[in-house]
Each structure stands twice: as C-alpha cells, then as structure tokens.
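Undergrad: Sequence and predicted structure are below.
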Amino acid sequence: MSGCVFCGIVAGEVPAFRVADEPDGVAFLDTRPVFKGHVLVVPRTHLITLTDVPATALPGYFGLVQRLAVAVESGLGAGGTFVAMNNKVSQSVPHLHTHVVPRTKGDGLRGFFWPRTRYADDAEAQGYADRVAAALAPAAA
C-alpha cells in the first residue's frame, strides 16, 4: 500500500534491520524498542488488524511469531519474551504488526502498559464473560 512504511520495508524500499524475510512475513528491529532486540513481525500483505488476516494465513504468520519468540529469547539470552499486538487503538502504524520484546527478570517492565482494574463482584465478571461468549457464538457456528 502506498505510503505504508511497513509495506515499504516488506518491498525492500525502506531500510530496516531485518531479522527474517519469509513467505509468511517479515521481521525487523523496532526503531523505538522497549528493550534492545525488540522485533516487529508483519505480514507481507497490507492488513490493518488481526481480524483482517485470512484464517488460512494464521498458522504461517503465528508460526513465524512463535519461532521469533524462541529466537529472541535464545539469541539474546533473555529470560523470556513479551508478545503483543494492538488493533486500531494505540496502533502506531496501520499495518498489522506483532511485537516480540525480550524480557529479563527485574527489567522494570511491569505487567501490561496500562492500569489494571477489578470486577465489582462475580456477577459482574460473569456478565462480561456472557457478553463476549454471546458475541463469539455466531462466529463459531
């Protein structure tokens, strides 16, 4: 897509520190990493959110993400990884991308990047669970 920096990286028109270039996607270092070695994984096709990915492409794309999570951990001697994806809100580039961030114990990253909350009680929690399940049911049918 014209003007998309990630499409430019996939096409080789925009420079990037590539980590992987495969049929299922391209991975490269984030230019503003949470920690050094923070990798972004993008599909070759311009897709904006996870819901835009065809079901047939999911195994290949997430297989690449999974392999990169292992590679970031073992290649950098990290204790683990944080794997995340934004859809629309807080999505800095409107091209689907998955973050694979190296983690070490005591690295200062605390859970998620936003404040946490609680449900008032079990009934409220069940109400939310029921609403999501009801919205999921038609997709499963």
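TA: Yep, it's here.
Undergrad: When you work out contacts or count neighbours from here on, use the C-alpha atoms and nothing else.
TA: Noted.
Undergrad: Would you map the strands across this protein?
TA: 18-22, 25-29, 39-42, 80-84, 98-103 (DSSP state E).
Undergrad: Looking at those strands, which is nearest to residue 130?
TA: strand 80-84 (25.0 Å; Cα to Cα).
Undergrad: Pick out the residue closest to the middle of this structure.
TA: Within the chain, one residue has its C-alpha closest to the average C-alpha position: by Cα atoms, centre = their mean, that is residue 98, at 2.2 Å.
Undergrad: Am I right that that residue is in contact with residue 83?
TA: Yes. Counting by Cα atoms under 8 Å, residue 98 touches residue 83, with 6.9 Å between them.
Undergrad: try this one side by side with the last:
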Amino acid sequence: MSLNFDPQWLSRYPAQEPVGGAVSSCVFCGIACGDVEAHVLAETADTLCFLDHLPATYGHVLVVPKQHFQDLLDIPEESFQHVMATAKQVANALRDSCGASGINLVHATGQAAHQTVFHFHVHVVPRYDGDSIVVFPRLADPTRKHEVAQRLRTALNAPQPPKTEAESSQA
C-alpha cells in the first residue's frame, strides 16, 4: 500500500526558489526591514516573530533571524540559539495567552522538506485538544531502524574537517 501525503496547506504557498546569496527577493528579509507588511509580535536584537499569513492553528507564529540565512545547514550556531530562545518565549506566551495545550516547533530545510521561503525560520504552532493536525504521518519502514541507526552513528562519530581560517575567526 502506497500513501500519497500532500498536505492541502502546502499548495497555498507560492514556492520561492533559493536565490544563492541574494536576499532582495526574500519576503522574510522584507518583513525584518519593514518593507513588507506583517503582524509583527515582538523582536529582539537578533530575531523577529510574526503571525503566519496562512496559519495552521489559532496563534501560529514564525520566528526568524533578522539576518538572512537560507536554512538549518546555513545558520550559525549562535543565531540558531537566538531563534530557539525566542521560539521558547513565544511558546510560553501562546500557552498563557491563547490557552494552547501543546506546541509544535516545525522547521523545513530544502525543497524536499517543503521549505517554501528560503530564509531560516521556525514555526511555533499552538496545539489545541482535538485540532486533528497530523504532524508525522509515520510513513517510514520501522524494520530499517538498525540500518539507519548504524549509518547515523557512523556519521555522528566521524572526524570533523578542520575549520577554515574564516570559520575560526567567526567563532
């Protein structure tokens, strides 16, 4: 039996092609600099949070770094930590102000993961009892756990290449 999982919400987003380094067409950069209208909720020196324009649930928020990074593989650790700290604050606010009984943090890196805006962002999705959203439809073959575990152990324990001089100076 083959399942074809095509969430309806995805088709409502126009796909934005990755633009190698150019951020002029990035809608989230436009929101961060005030050129694009959004329901901005709060900001820190490094992050901005605003309502998703096509929310999955009541109170669905996006948290972005103000600086442009394409995705999870591009964002520096320090900026990632700032986004996650802001996402946690938003989650607490959603619980306290909107009565959320749960929270999903959702991120997509790459077109295969359905990333539609190529500026790193985290969805903070409040969950309510009975909202019927399925986050993980469980489509992978569970009998392949041993194989994937071995692959990941090998990759995670592999020696890391030495940092370049430019990377070392950023740390």
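TA: Sure thing, it's come through. What you see is a predicted model, and the numbers here were worked out from it, not measured in a lab.
Undergrad: How close are the two chains, by TM-score?
TA: The TM-score (TM-score structural alignment, normalised by the length of structure 1) is 0.88; 137 aligned residues with a Cα RMSD of 1.7 Å.
Undergrad: just to revisit the earlier point, pick the most deeply packed of the strands of structure 1.
TA: Highest mean neighbour count among these (mean count of other Cα atoms under 10 Å): strand 39-42, with a mean of 27.
Undergrad: Dump the strands of structure 1 to CSV, plus distance to residue 60 of structure 1.
TA: Output for the strands of structure 1, formatted as CSV (distance: least, Cα to Cα, whole Å):
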stretch, distance to residue 60 of structure 1
strand 18-22, 10
strand 25-29, 8
strand 39-42, 12
strand 80-84, 16
strand 98-103, 14
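Undergrad: among those, which is nearest residue 2 of structure 1?
TA: strand 39-42 (16.0 Å).
Undergrad: quick one: the closest one aligns where in structure 2?
TA: With TM-score structural alignment applied, strand 39-42 of structure 1 matches the range 61-64 in structure 2.
Undergrad: mean shift of the matching stretch relative to structure 1?
TA: For stretch 61-64 of structure 2, the mean deviation from structure 1 after alignment is 0.5 Å (mean Cα distance after the TM-score superposition for structure 1).
Undergrad: Please pull up the equivalent of residue 128 of structure 1 in structure 2.
TA: So residue 128 of structure 1 corresponds to residue 148, using TM-score structural alignment.
Undergrad: residue contacts, its match?
TA: Residue 148 of structure 2 makes no contacts at all, as judged by Cα atoms under 8 Å, 6 or more residues apart in numbering.
Undergrad: and it, how far is that from residue 138 of structure 2?
TA: For residue 148 of structure 2, the distance to residue 138 of structure 2 equals 16 Å [Cα to Cα, to the nearest Å].
Undergrad: Same check on residue 88 of structure 2?
TA: Using Cα to Cα, residue 88 of structure 2 is found at 26 Å from residue 138 of structure 2.
Undergrad: Residue 33 of structure 2 too?
TA: For residue 33 of structure 2 relative to residue 138 of structure 2 (Cα to Cα), the value is 39 Å.
Undergrad: With residue 154 of structure 2 instead?
TA: 24 Å.
Undergrad: Between these two, point out the one with more neighbours.
TA: Between residue 154 of structure 2 and residue 138, counted using other Cα atoms under 10 Å, residue 154 has the larger neighbour count: 11 against 8.
Undergrad: Just want the angle from the helix ranked longest in structure 2 to strand 61-65.
TA: The longest helix of structure 2 (DSSP state H) is helix 77-98. Put simply, helix 77-98 of structure 2 runs at 160 degrees to strand 61-65, going by axes from the mean of the first three to the mean of the last three Cα atoms, to 10 degrees.
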